[in-house]
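Colleague: have a look at this fold, sequence not included:
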C-alpha cells in the first residue's frame, strides 16, 4: 500500500487544512464556522487549479469491471474496453479523472472483503497519482435485504421492510453503524441507502420491501436513524429516490413511471422521510427517474427537473449536500432525451454527481462540450465540485484514503456484528396466521418436515437457494427437514412431486414469492393443504402473499430470502424465539382490494 508520505506529496499541501474543517459531513449543516470557511477556501483554491477536463471528470461516478485496479481478469479487460474504452480501473481514472466509482457484484468488484480492500486501495493510488492528490469516492448499493453488493463473510442485515416490521429506531441505527463500519473498512465511503420511499402501492415492482413501510412518520424515523448510524461510521448515507418512488406500478429501470399525487399529498406522504434525512444531516440524496406532474408539469423526469431539484430540494427544503442521480442507464431517464443530453440537463437541474451513464465517453464529452459552447458555465461545475470535495473532506478521505487488511480482519463479519444482525432479524419476523396454534411446530409432533417453494435469484446475502437455507436452519434446530425447490412458476409435474413428497412428512413449510390470484404457487400451496398435512407458508418477499393463501393454517412474513431473515423465520417456526414483527404496510383482501385484510401494526404472538 502506498505510504502516507506519497499521499501527502500528491495533495499539494492541502491535507492539513482540509482535515481540520467541519467534522460533520458535508451535507450535515450549513456551519459557517471559521474552520469550515478555511476548509472551503482551500477547496476552492484546489478547484481553481483544475483544468476543465478534470472538473468534468469529478462529476462522474461510473462502473468498472474487475477485482483489481491494475490486473483484472481478461474477461473484465474485454468488458472495460468494450464499454469504457480502457483496460483497467487505473486507466479509467487516468483518462477520465472520475470523481467516483461504484462497485457491483456483476462487475466482479466484490469477491470478498480483503479483495475489495485491495481494489479500493488500487483505485485510490491511481487517483492520487493522476488527479492532483484527489481521492475517489467509492460507492455501492448495500441496502441489505434483497439489494446487497457485498456478501458473506460481511455482516448482512434484514432489509428495510423487515426493519420496519421491527419498528425499532435503535435497530436501524445499529444496522447503519455496523454496516457503515464494515463498508469503511473495505474502502467504500458512500452507500446508496437508505431507501426513503414510502411504499403505498402493493403493486410497486421496484421498491416494495426495499421501503421501511407505508406510514410516512414511521419511515421518516427509521430513515433518520439509519442515516445517523452510517454517518457516525464516516460513510456517506444516501436517501433515495427523491421526490419519492413509493407509489409506482412501473419499474424505472425499464419504463417511465408517473406519480399522480397532488402537491398536498406529496407534502404529507412522500416528503417526510426526506425532510427527516436532511434534519439528520444526510450527506447525499439520490434522484428518481419518475414524472411527477404536481411538482413539475414539463413531462421531464425528476432527475432532469430544475423545479424539483433546485426549486424544492435546494430552496424549499434547504438541502445543500450532494445530489446524485440514479443510474443514467435506466430507461426512465432515457425515454425523453438522448444519452448526450441527459447529463447536461441533470446538471442544469441541480445534480452534482452523474451516476453510471451507459456510455461514459458520450456523457463526459457532452458535458465538456456544453461548457465549451456556453450552455453550462464553469462556475456551475465548480458549485457541484465544491459540494463533492466537501463531502470527501468531511469523510476524511484527503487524510485517510487507504484501508488496511488488518482493519478488514478486525471489522468485517465479526462475531459481535453477526450476533447483532441475528438479534435484529428475530424482532422482524411477522406472524399473520396461526390457526389452531399450529406454530410453533413441535419436534415431537412434527419431526419430519418438507420445505418447498420459490428459489428466486439470490442476492449477495444468501449462501444458497432459500429452500435449502430454510431446511438447513430447521434441521439444525432439531427437525429432519428436506428441501425441494419448486420455483416461482411450478409446473403440474413439479406440483405433483411436491404433493407426493408431502405425504411422507409431518408438516410442510412453503416459501412463497409474490403470489397472485392466478399464480402456480397458489395452486401448489392449495394442493399441499389438500393432503391434510399442516402447511406453514413463509412469504419470502412481499407480505401481501397471505391474502392469496386463505387455506394455510399458518403464515409468516420474512420480507426477504436472505440467510439472516430465513434463519430468524426458522427460529420462530421452531419456537426458539417469539414472533415480534408488526406489519409496516397494510395487506388488502385479494377478492376486494379496497378493503384491508390485515392493517398496519398487525402481528400475532405465541
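Modeller: That came through fine. If you're wondering where the values come from, they're calculated on a predicted model, not measured in any experiment.
Colleague: all contacts plus neighbour counts: C-alpha atoms, from now on.
Modeller: Will do.
Colleague: for whichever helix or strand residue 286 is part of, buried residues please.
Modeller: Element membership of residue 286 [criterion: DSSP states H and E] is strand 284-287. Residues of strand 284-287 classed as buried by neighbour count (16 or more other CA atoms under 10 Å): 284, 285, 286, 287.
Colleague: one more to weigh against that first structure:
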C-alpha cells in the first residue's frame, strides 16, 4: 500500500486501530475493478428484474434505495443485498420528511416546517425517529441536512427542502439534525456544497451559480459548513453549483469560472479540503443531472468527479460503460493513484466508522410515532396574513365552501394526487364543492372560497407559480378574483411564495408540506382548536410589499 491511513484516525472518522486495519486489509484484498466498485453508489428502485445480479456483477460501494411501504420486505431485500456484498454496503436515502419520509415509517415534517416550529429539540426528536426507523430496515446514511439558504424567493428547488432563509436558524436546526442522526448511527451529509439558494434555477436542469463574493460566502455558507465540519459531519455532498468568485480568486477564467462543484478541484480540494479542513467523505450529487451533463458528457464526467476531489460517485445509468471508463482512467493514471487511494479508503473508512464490518443484530421495526407527530404538526403552519379576520371557521358562518385545488404535484412520477382537505372540511359539517380545474366557476353561491396549492420543492420543477389560467376557463377565468364578494383563503401546502402572484388575497396560510397529516393540522387550526404560529422562517413579502395589506 503506497500511502498511509493516518487521516482516518482524525475527525470525523476517528477510527481506532482495529477499524483502520480493517480498511487496510479490505483495500489490499480488492483488485482495481473491485476498488472502482467501491467509489460508486448505485440507485436501487425496488425489486426490478436483474437488479440483484447487477449489484453482484459491479459490486458497488453503496446503494441509494427508493423504499416501498412494507418495512419487513424492505429489510429482507437489504439483507439479501448485504449478504451478496463482498464489502458491506452503504445504504442511503434522502431523509427529508413530508413526502420524502420513509413510506413505511412516521410521516414527519420537512425541514421548512421544522424551521417554522423553530424548536431544536423537536428537530432532533424528528431526526431520531427517522434514524430509528431507517436503521431497523438497514439504512445507514442520510443525504441530509441541507445547508442551502433560501435567498432567492423564486427558487423552485430549495424552499421546502431547506431550513429557510436565515443562516442562524439554518445553523441551529442543521446541527441538531446532524447530532441526532450520527448519535443514532446514521451518517449525516451536509449539502449542497458550496451553497445553493441564490439562483432560482434547479441543478437537475442546469448548472446553478452561487453569486456571492468570497467574503459574503464566508459569512454565510462558509460559516454553515465550518460549523457542520466542527460538529463532526461525516460526509458532504458537492452539488452542480459554480462559485465563480472563489474560482477567479484561484486563477480560473472563462468557462472554468462556471464549472460545477462536482467537477471542480478548486471547490472541493482547495476550498473544502484545504481552506475548511474537511477530512470526511465527499460524495457527488446525482452524476447525471443536467447541471453536470450540460457541462460534460456523463461518461467522461465519472472519472472527472474523482479527479475533482469527490470520493464517491452518485448513480450510473450505464454501469458497464461508466465502471469501465473509471477503471481505464485509474489504470492509465488519468485519475492519480493517490487520489484514487484516498477516495476508496474514505469510502471504507465511513463503513468502518459506522461499524458495518462488524456483525449486526437485527433491530425491531419501531411503531410509527403518528400521535406525537399530530402535536408537532399543529405548531408548523403559519398564518402569514388575515385582513378579513376569517378564523375560526364554522359551518354556521361559512357553510358553503368552494375548494379550488389543482392537486398534489409529484414531479418524480409526473402525476398529481388529490388533497384530503375537501373531505376533512365535509366531516366538519361544511358543504364542500371541489372545482374541476380548467372549468368556468362562479362564487356567488358560496360563503367561502379556498385556494389550496400543493407543490413542494421536489426536483425538476423548473418554475413554481400560481397559474391563474389553469384554475378557471378562458381569459375571464384567469382574471377572476373573488375576495371582494366572498371571504377567500389561500393555503400553500408547500412552496411559500404564492403571494407574489396573489398579493391582494386577504388571508394566506403557509403549511409547508403536502402530507395528509399536515392537511389535518391545518383544519384543526382553521377551526380554532389550536393557536396559529406567526414565526415564519422565510419572508413571504420580500418581493411583494403590498402583500401585507
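Modeller: Cool, the structure landed. Treat the numbers as computed from the prediction; the structure is a model and nothing was measured.
Colleague: just checking, residue 405 of structure 1 touches residue 116?
Modeller: No - using CA atoms under 8 Å as the test, residue 405 of structure 1 is too far from residue 116 to be in contact (10.0 Å).
Colleague: more crowded one of the two?
Modeller: residue 116 (24 against 15; other CA atoms under 10 Å).
Colleague: which one in structure 2 is aligned with the more buried one?
Modeller: Alignment note (TM-score structural alignment): residue 116 of structure 1 maps to residue 74 of structure 2.
Colleague: confirm that that match sits in a strand.
Modeller: No - using DSSP: H, G, I helix; E, B strand; the rest coil, the assignment for residue 74 of structure 2 is helix, not a strand.
Colleague: pretty sure it sits against residue 66.
Modeller: No - contact criterion CA under 8 Å: residue 74 of structure 2 and residue 66 do not qualify, at 9.8 Å.
Colleague: structure 2: which residue goes with residue 558 of structure 1?
Modeller: So residue 558 of structure 1 corresponds to residue 511, using TM-score structural alignment.
Colleague: show me the contacts for its match.
Modeller: 113, 380, 381, 382, 491, 492, 493, 494, 518, 522 (CA atoms under 8 Å, 6 or more residues apart in numbering).
Colleague: for it, which non-adjacent residue is spatially closest?
Modeller: residue 381 (4.3 Å; CA to CA, 6 or more residues apart in numbering).
Colleague: what about that neighbour, neighbour count?
Modeller: 29.
Colleague: in the contacts of residue 511 of structure 2, find the pair that's most separated.
Modeller: Across the contacts of residue 511 of structure 2, the longest distance by CA to CA is 14.3 Å; it joins 113 and 491.
Colleague: looking at these two, which is more packed in?
Modeller: Neighbour totals were compared for residue 113 of structure 2 and residue 491, and residue 113 leads with 32 against 24 (other CA under 10 Å).
Colleague: quick one: residues contacting residue 239 of structure 2.
Modeller: 191, 192, 193, 194, 203, 260, 261, 262, 284, 285.
Colleague: got it, and residue 298 of structure 2?
Modeller: 287, 288, 292.
Colleague: how about the aligned partner of residue 233 of structure 1 in structure 2, nearest residue that isn't a chain neighbour?
Modeller: Using TM-score structural alignment, the equivalent of residue 233 of structure 1 in structure 2 is residue 184. Excluding the flanking residues, the one nearest residue 184 of structure 2 by CA to CA, 6+ apart is residue 131, at 6.4 Å.
Colleague: not counting sequence-adjacent ones, nearest residue to the residue positioned nearest the centre of structure 1?
Modeller: Most central in structure 1 under CA atoms, centre = their mean is residue 143, positioned 2.9 Å from the mean C-alpha point. Excluding the flanking residues, the one nearest residue 143 of structure 1 by CA to CA, 6+ apart is residue 193, at 5.3 Å.
Colleague: residue in structure 2 matching that neighbour?
Modeller: Residue 193 of structure 1 maps onto residue 144 in structure 2, by TM-score structural alignment.
Colleague: how close does that match sit to residue 212 of structure 2?
Modeller: Residue 144 of structure 2 sits 23 Å away from residue 212 of structure 2, going by CA to CA, to the nearest Å.
Colleague: so between the two, which is more surrounded?
Modeller: Neighbour count, other CA under 10 Å: between residue 144 of structure 2 and residue 212, residue 144 has more, with 26 against 17.
Colleague: quick one: that one is in a helix?
Modeller: No - going by three-state DSSP, the assignment for residue 144 of structure 2 is coil, not a helix.
Colleague: so it touches residue 190, yeah?
Modeller: Yes - Residue 144 of structure 2 lies in contact with residue 190 (CA under 8 Å); the separation is 5.8 Å.
Colleague: how near is residue 540 of structure 2 to residue 470 of structure 2?
Modeller: 23 Å.
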